[in-house]
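> Here is my input; please provide its structure:
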Amino acid sequence: MTSPPPPARRHPDRRTLLRVAAAGLAVPALGGCVTSGGDDRSTAARGETSGDNPLGAPASTPLEVVIFSGGYGDGYATAAEATYRQRIAGATVDHKAIQKVGEALQPRFVADTPPDVVDNTGAGRLDLVTLANGRKLTDLTDLLDAPSLDDPARRVRDTLLPGVVADGTLDGKVYTLNFTYTVWGLWYSKPLFDRHGWRYPSTWESMLALCDEIKKTGVAPWTYQGKYPEYLNDPLLAMAAKAGGPDLVRAVDNLQPGAWKQQPLLDAATAIHELAARGHLLPGSEALSHTEAQAAWCQGRAAFIPCGSWLEAEQKGIAPAGFDMVMGAVPALGAADRLPFGAVQAASSESFLVPAKARNPRGGLEFLRILFSKGSARRFAELNSTLPSVAGATDGLTLSSGLGSVRDAVRAAGENTFTYRFRTWYAPLAKAVDDATGELATRRVTPAQWADRIQRAADALARDSTVTKFTR
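Predicted coordinates:
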């Protein structure tokens, strides 16, 4: 069995790319064209290793870097390239910023003439599983075990946030390193809560009590992106993961019999059902798109909205001055939860890889060592208001309310992060979960019926011999 990186999701805009980029799925696939080739880089350029150049990047061989030209721009990459030229005296860098990464680079991978570093992101990215099976990717272990740029006493792998290395691992080898870190939770306006004296709830019982208080003010306690019920799946599945722990998440992802009927999942579904039953959802939320629901929330029509850590950047120009949105961890179902209240659902994305047949793979590894340093990650955070996957990169920065709360949530979670992978691995199951949750939120199914529907879809998938199965 193979274990590709974590979940892809959502309609094709930025929130999609944040997770799909981590997944490595792609529109253009190389198919049988990549069955030749391998990791033999004996003819590739290599320089002398030293304390300043531990990976042996050669000064005599140009470095070609391809960056996805999307919402993050490429300024953070060109800054890292400047540092590369300073550290590798005499080196030159060929920088390309493109959008259709797969379309542009597929012929070069087939011809074994790829660039040295690729930011494999965007709707048309390359298929990582196909590339790995064709031995077209460099194992990044040398990079991960190299001394970090900031502290030679620490390896690069030891400077990354939890789950980043696992996110890029296929069949025991690390083929990608993801530069951004996305966290999911519940968002609210801190000034609104301060004005009313509301305290963010740490348990679902206290959430329901708070919702009763909020409703008295004429504000709806919750809204959600009803046309895309997967947003509501995030708090539901997070509550279940906290209650059931890693074993529950693995059972779901591994299509184990009865996985969706585990009690924590039923309890989490009951919690979401209660929101609707008690009238705590903004009327009409089930018909709202993500932009409509988020706009209603910014207008103060609802107190809470579930979303990932991209929300603040997405609401620039929409949220009023002084709104000061912050994200909180999803409340715990109860005192018996296996994971603490502060545990969060998180995954890395914006995938960087080094092709096996690159002319300068050692230079590619050194470029990534520079990119995944605190200084480089810090510049990225300043430019994009997005959390990078390098631990401590935002320390000392004056952050916006939203990004600051995301950083604080990651710090509080520590090693207690989790992510489901079924959404990436099995699109039909992801749709079945989304559809069932949409029905749950509108009280057209009960929690038990919700679980039954999804379990039938999971069982059918498990029996289908034409579907490649994955395990974790």
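> Please count neighbours and contacts with C-alpha atoms only from this point.
Noted.
> hang on, Gly328 packs against Ser189?
No - with contact defined as C-alpha atoms under 8 Å, Gly328 does not reach Ser189; the gap is 10.8 Å.
> Find the residue closest to the spatially most central residue of the chain in space, skipping its chain neighbours.
Most central in the chain under C-alpha atoms, centre = their mean is Ala347, positioned 3.5 Å from the mean C-alpha point. Leaving aside its sequence neighbours, Ala347 sits nearest to Thr182 (C-alpha to C-alpha, 6 or more residues apart in numbering; 5.5 Å).
> Checking my notes, the one you found in a strand, right?
Yes - using DSSP: H, G, I helix; E, B strand; the rest coil, the assignment for Thr182 is a strand.
> The chain: strands as residue ranges?
Ranges of strands within the chain are 63-68, 93-98, 117-119, 169-170, 173-174, 177-189, 220-222, 302-308, 325-328, 344-353, 417-418, based on DSSP state E.
> Go through those strands and pick out the most buried.
Compared across the strands of the chain, strand 344-353 shows the largest average neighbour count, a mean of 27 (mean count of other C-alpha atoms under 10 Å).
> who does the top helix by length along the chain touch, helix- and strand-wise?
Under DSSP state H, the helix in the chain containing the largest number of residues is helix 230-253. In terms of contact count using 3 or more C-alpha pairs under 8 Å, 6 or more residues apart in numbering; DSSP states H and E, helix 230-253 is assigned the packing partners strand 177-189, helix 263-277, strand 302-308, helix 427-441.
> Let's compare: structure for the following, please.
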Amino acid sequence: MSETPEPGTGVDRRKLLGRTAAAGLLAVPGVGLLSGCLGSNDDDGGDQAEGEKTAANPLGVKEDAELEVVIFNGGLGTKYATDVHIPSYKKSFPKANVKFSQAEEISTVVQPRFAGGNPPDMVNNAGSKLMDMGALVAEGQAADLTDLFEAEALGGGGKVKDTLLPGTIEQGTFNGKPYVLQYAYTVFGLWYDSELFKKNNWAPAKTWADFTALLDKMKAQGITPYAYAGANAAYYQYLVILTSAAKIGGADVLKNIDNLEPNAWKSDAVKQAATAWAEIGAKYMNKANLGQKHTEVQLQQNQSKVGFYPSGSWLENEQAKETPPTFKYAVMPVPSVTGSDKLPNTAIYAAAGEMYFASAKGKNPRGGMEYLRHMLSKEGARGFTELTKVATVVKGAADGLTISPGFTSAQELTKAAGDNAFSFRWDSWYKKLDDECRAATNELMFNGGTADKFCDRMQKVADEVKNDSSIQKFKR
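This next block holds a predicted model:
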């Protein structure tokens, strides 16, 4: 992505999906999270558009009310919005003008509007410079999406909530209420060129010994065995480190981190994972990648200069223009670190990601939620996948699609993982932790950091967040 979400930030993408130290809505004692006057919309919402609720209009959208939509222009592009979702909305509400814009730095463009009291109605909060979602929720800027999930799905099939993959609503829930639609079902792993592997008779590695042996073979051929971009994509790598930790110690390792449990970052599983990956950084990476952006490093992989690249399933679409026809994307799970990992090699980090939300204090919050309902129709979800090569959280929407090698590989990874798919949420809940983990990860991987220093550094900031009464806490 232009600056991807990992998703989930998280992203995502980009939670996954992507976050940044340069942008955010930090909680400061005695000061509103968005600081500054919230403007005329900071009232009871009496001037907000609202129509009559009917079977065809279950959310009560005013049929001629303008809807403003802002989409992050990254690895997923924006055609899914302009070519699929907006036309779908317009079909239902032909009298409504849909005002569309895109941004590569969401916080730079949109954050001042929330502070000024004139936010867009629906925002795709993604990219490296996304807004602090936990702060938005705490400030009352994100609309409660309960009515959306309880509404009849567009096109039938029951309530919206019944058409979604398990865990979707929970992924966007803050202290019991859903405020965010995590829409893209993103699969994370180690991406490679299957044609390069065929040419060299290489096979995806399952064990750590096989993994390092394969990296040695790549190194011998002058290929940088493993790479990520330190300038803006450190979250790709910390996601991989914590994937290894979850495999070693079980998914509760990540739940404990989410819940700010005592010494969660100092668990044996996290230390073992950090130790293993620090060795990869010391032996198999190019230090020049520290100052490069993700698109620069991804291009190097397309040019057969990089072996493995950690990322989410948006990668193939993001690199479509740069990928030569001889390059075929494939993805493998993060290899098992020990012979006694609690989760199998096939276990993966995979979850709903790419955040979308309706503005509670916008002019048309009902329209914002209705737009999300159109995204969650089978037609809307299928169109998204066809244009982005990324699956959605809508059950069965991608059935029968054979879009590309990378998409197929990611689908196979998901099937093989079965119930052994996991995720974490601390990075979207606590931006301060996300910022620190990016820096700590770069130190570990590029600057000779140690596992103990990584764990101590992260635990110190986790404790600061836990003890800071101005930061709203979340739990799962």
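> TM-score them against each other, please.
Overlay of the two chains. TM-score (TM-score structural alignment, normalised by the length of structure 1): 0.79; 450 aligned residues with a C-alpha RMSD of 3.9 Å.
> before we move on, back to that, any idea which of the helices and strands packed on helix 230-253 of structure 1 gets closest to Ser465 of structure 1?
Closest to Ser465 of structure 1 of those, according to C-alpha to C-alpha: helix 427-441, at 14.6 Å.
> Contacts for that closest one next, please.
With C-alpha atoms under 8 Å, 6 or more residues apart in numbering as the test, helix 427-441 of structure 1 has contacts from 226, 228-230, 232-233, 269, 272-273, 275-276, 286, 422-423, 445-447, 450, 453-454, 457-458, 461.
> Show me what Lys475 of structure 2 aligns to in structure 1.
Aligned by TM-score structural alignment, Lys475 of structure 2 pairs with Thr471 of structure 1.
> contacting residues around the residue lying closest to its match once chain neighbours are set aside?
Leaving aside its sequence neighbours, Thr471 of structure 1 sits nearest to Asn254 (C-alpha to C-alpha, 6+ apart; 5.2 Å). Counting by C-alpha under 8 Å, 6+ apart, Asn254 of structure 1 touches 470-472.
> ok, 10 Å please
Asn254 of structure 1 is in contact with 248, 421-422, 425, 458, 462, 469-472, counting by C-alpha atoms under 10 Å, 6 or more residues apart in numbering.
> quick one: the alignment partner in structure 1 of Ala391 of structure 2 and Ala381 of structure 1, what's the gap?
Under the alignment (TM-score structural alignment), Ala391 of structure 2 pairs with Leu387 of structure 1. Distance of Leu387 of structure 1 to Ala381 of structure 1, given as C-alpha to C-alpha, to the nearest Å: 6 Å.
> Quick check: neighbours shared by these two?
Going by C-alpha under 10 Å, 6+ apart, residues that sit against Leu387 of structure 1 and also against Ala381 are 180, 393-394, 403.
> Nearest to Leu137 of structure 1, out of these: which one, please.
Thr180 (20.6 Å).
> What's the local residue count around Arg195 of structure 1?
Other residues within reach of Arg195 of structure 1, judged by other C-alpha atoms under 10 Å, total 8.
> Map it onto structure 2.
So, by TM-score structural alignment, Arg195 of structure 1 is matched to Lys199.
> now do Tyr420 of structure 1
Tyr420 of structure 1 maps onto Phe424 in structure 2, by TM-score structural alignment.
> count of neighbours near that match?
For Phe424 of structure 2, using other C-alpha under 10 Å, the count is 28.
> Now do the contacts for it.
8, 10, 15-16, 171, 239, 242-243, 246, 251-258, 349-351, 476.
> And the furthest pair within the contacts of Asn254 of structure 1?
Pairwise distances across those (C-alpha to C-alpha) peak at 17.9 Å, for the pair Leu248 and Lys469.
> which of these two has more neighbours?
Neighbour count, other C-alpha under 10 Å: between Leu248 of structure 1 and Lys469, Leu248 has more, with 22 against 17.
> if I line the two up, what does the more buried one land on in structure 2?
By TM-score structural alignment, Leu248 of structure 1 lines up with Val253.
> Report the contact partners of the closest residue in space to its match that isn't next to it in sequence.
Using C-alpha to C-alpha, 6+ apart and skipping residues adjacent in sequence, the residue nearest Val253 of structure 2 is Ala246, 5.8 Å away. Taking C-alpha under 10 Å, 6+ apart, we find Ala246 of structure 2 in contact with 240, 252-255, 269-270, 273, 341-343, 347-349, 422-424.
> For Ala246 of structure 2, give its distance to Ala269 of structure 2.
From Ala246 of structure 2 across to Ala269 of structure 2, the span is 7 Å (C-alpha to C-alpha).
> isn't Leu143 of structure 1 right up against Leu149?
No - using C-alpha atoms under 10 Å, Leu143 of structure 1 makes no contact with Leu149, being 11.2 Å away.
> which residues are in contact with both of these two?
Common neighbours of Leu143 of structure 1 and Leu149 (C-alpha under 10 Å, 6+ apart) are 155-156, 366, 369.
> Pick the one among those closest to Gly134 of structure 1.
Glu366 (23.9 Å).
> Hmm, Leu282 of structure 1 is touching Gln294, no?
No - if you go by C-alpha under 10 Å, Leu282 of structure 1 and Gln294 don't touch, sitting 11.8 Å apart.
> what sits in contact with each of these two?
Shared contacts of Leu282 of structure 1 and Gln294, counting by C-alpha under 10 Å, 6+ apart, come down to 223-224, 301-302.
> Show the buried residues in those residues.
Members of the shared contacts of Leu282 and Gln294 of structure 1 that pass the buried threshold by neighbour count (16 or more other C-alpha atoms under 10 Å) are listed as 223-224, 301-302.
> hang on, the earlier thing: make TSV out of the shared contacts of Leu282 and Gln294 of structure 1 and add distance to Arg362 of structure 1.
Putting these into TSV (distance: C-alpha to C-alpha, whole Å) gives the following:
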residue	distance to Arg362 of structure 1
Thr223	50
Tyr224	47
Arg301	54
Ala302	52
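> Which members of the residues you listed define the maximum pairwise distance?
Farthest pair in those, by C-alpha to C-alpha: Tyr224 and Arg301, 11.7 Å.
> Would you mind listing the residues touching both of those two?
With C-alpha under 10 Å, 6+ apart, Tyr224 of structure 1 and Arg301 have common neighbours 282, 293-294.
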